[in-house]
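> below are the sequence and a predicted model for it; my questions follow.
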Amino acid sequence: MTFDAQWLRLYVVTDSALCGDRGVAETVRQALAGGVTAVQLRDHEATTRELIDTARELRHLTAAAGVPLIIDDRLDVALAARADGVHLGQSDLHPVDARRVAGHGLAIGHSVSCIDEVEAVAEWPAGTIDYLGIGPVFATPTKPNAAAPLGIDGVREVLDCCDIPAVAIGGIKEVHVAPLREAGAAGVAVVSAICAAPDPAAAARILLAAEEIR
C-alpha cells in the first residue's frame, strides 16, 4: 500500500492497557468500523514474538478495511508481519538506516517535537521519510517521558518549517481536531480518545465529524 497523506486523517495508536478486557484486536476492529484511517501497533511490554503475532492479527483487519498498519519502533516486526509502515522516534533506528534496509515498499514515519528536529530531517536524502508525527501537543499519561507540550501554536510553528505531511499527537480530544487541521496538520493521532472509549467506533466518528466543523 503506497503512502497517502490521507492515512493521517485519523490515526489510532494502540495501548493494550487502555483497551482492557476488550483487547487490542477488538478495539481496532471497532475503530475501523468508525472510520479510522491508520492503525499503529504500539506495545513496549510485549516480546518480539508477541508483537509479530498481534501485528499479523491486526493486519488481517486493516487489510480488509483498506487501512494501513504501522508498527511503532520496530522495523523487524514491521517487515516480519508485512505491515505497511514503521514509525520511528528520536531514539529508535535512524530513518536513513531504516530506509536503506526496507527500501521504498514501506512507509516510514518519524517523531519530532521541535524545529531543530525538523531541520535535521531536511538534511537527509529525499524520500527517507513519508510523514512526521509532531508532538506532544498536550501532556498525556500514555507517554509520561515525552518532551514538553507544544500546544497548538507550537505545532503551527513546527509545521511552518516543513513540507512533509504531519500528524499531530498527544492528549488530543474532539475540541482540538479542527484547530490542529487549521494549523496545517494532515490529521490527528489519538490513543486514549479511542482505546479508552466505551465505544471506539462512535469515538472515531465523533473525531472525524469534529474535523468537518470548521
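Noted; the coordinates are in hand.
> hey, let's count contacts and neighbours off CA atoms from now on
Will do.
> top strand in this structure by residue count?
Scanning the chain for the strand with the most residues, using DSSP state E, yields strand 107-112.
> need the next SSE after it, C-terminal direction.
From strand 107-112 onward toward the C-terminus, using DSSP states H and E, the following helix or strand is helix 115-121.
> use this one as the comparison:
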Amino acid sequence: MLSLGRLHLITDTRRGQDPLAVLRAALPVARTELVVQVRVTDDATDRQAYDLARRVSALCARYGATCLVNDRLHVALAVGADGGHVGAHDLPVGAARAVLGSAAVLGATARDPDSAAESVAAGASYLGVGPYRPTTTKEGLPTAIGVDGVRAVARAVDVPVVAIGGVTVADVPALRAAGAYGVAVVSALSGAADPARATAQLVGALTC
C-alpha cells in the first residue's frame, strides 16, 4: 500500500481564513503524517492558485509532508507538487494520471465501491471517500454516506481510503475500524482555536 500521511489538511481559502497560518501550526506537529491538499475557491485565478500552492509546497518540503493540488493539475506541475487530487467533475482519473505521470500521487473522489474500483483501475493512488457527514465547507455535495459507506469502499479497494466530510477527532476510531487509512479535514483545523493542538489530537487518534 502507498506510504502516505494519514492526516489530510485541505486549505480553506474562504474569506477570513488564513490557510498558511493553519499550515504553519500543523506542520511541525504532524510532519510526514500530513498531506496538504491545496484547494482554492472556484473564482480564484490560476495565478492565485499558483501563488498559494508554491508557498504550501515550500513549507511542506521543510517537514517531509506531501503537497497535492486539488483540481488544477497544471498548477501542481508548475510548482513541483507531489501530485494532485481530482473530484467527480474534474479530469477523469486516467487523463489525470497521464497529465501528472506515473510517479505522482493521485487522489480521486469516490463514494461507492464501483466508482472506487474504477478510479483505482484508472490509476488513483488513494481515494477520498465521502462526504462522511453533511458539511458546509463545499457546496453541491451529495448525501452523506456515513461509516457504512466508508466501510463498503474500503473493502472494495487495496489503496488507502481517506474519509472526508465533517470529520472530527471523535470520529477517527470508528472510521479507522471501518477500514479508513486516514481522514481529510477542513474545519477541524482551520476552525480550531489552537490548530497545533487539534493537529496533535488528530494525529494521535490516527496513529494509535
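That came in fine, so what should we check first? Small disclaimer: the values here were computed from a predicted structure and weren't measured.
> before we move on, back to that, what span of structure 2 is the longest strand of structure 1 aligned with?
Counting by TM-score structural alignment, strand 107-112 of structure 1 lines up with residues 105-110 of structure 2.
> next one: stretch 157-173 of structure 1
By TM-score structural alignment, stretch 157-173 of structure 1 lines up with residues 152-168 in structure 2.
> give the aligned range of the longest helix anywhere in structure 2 in structure 1.
As assigned by DSSP state H, the longest helix anywhere in structure 2 is helix 46-63. Taken onto structure 1 by TM-score structural alignment, helix 46-63 of structure 2 occupies residues 48-65 there.
> how long is the match of stretch 157-173 of structure 1 end to end?
One end of stretch 152-168 of structure 2 sits 20 Å from the other (Cα to Cα, to the nearest Å).
> equivalent analysis for stretch 9-17 of structure 2, please.
End-to-end distance of stretch 9-17 of structure 2 (Cα to Cα): 14 Å.
> next one: the match of helix 46-63 of structure 2 to chain centre, how far?
16 Å (Cα atoms, centre = their mean, to the nearest Å).
> what about that stretch, how far off from structure 2?
On superposition with structure 2, the mean distance recorded for stretch 48-65 of structure 1 (mean Cα distance after the TM-score superposition for structure 1) is 0.6 Å.
> packing partners for the longest strand of structure 1?
In terms of contacts (3 or more Cα pairs under 8 Å, 6 or more residues apart in numbering; DSSP states H and E), strand 107-112 of structure 1 is packed against strand 85-88, helix 95-102, strand 131-134.
> distance between that strand and the chain's centre?
9 Å.
> any idea how far the counterpart of residue 190 of structure 2 in structure 1 lies from residue 209 of structure 1?
Aligned counterpart of residue 190 of structure 2 in structure 1: residue 195 (TM-score structural alignment). Separation of residue 195 of structure 1 from residue 209 of structure 1 (Cα to Cα) stands at 18 Å.
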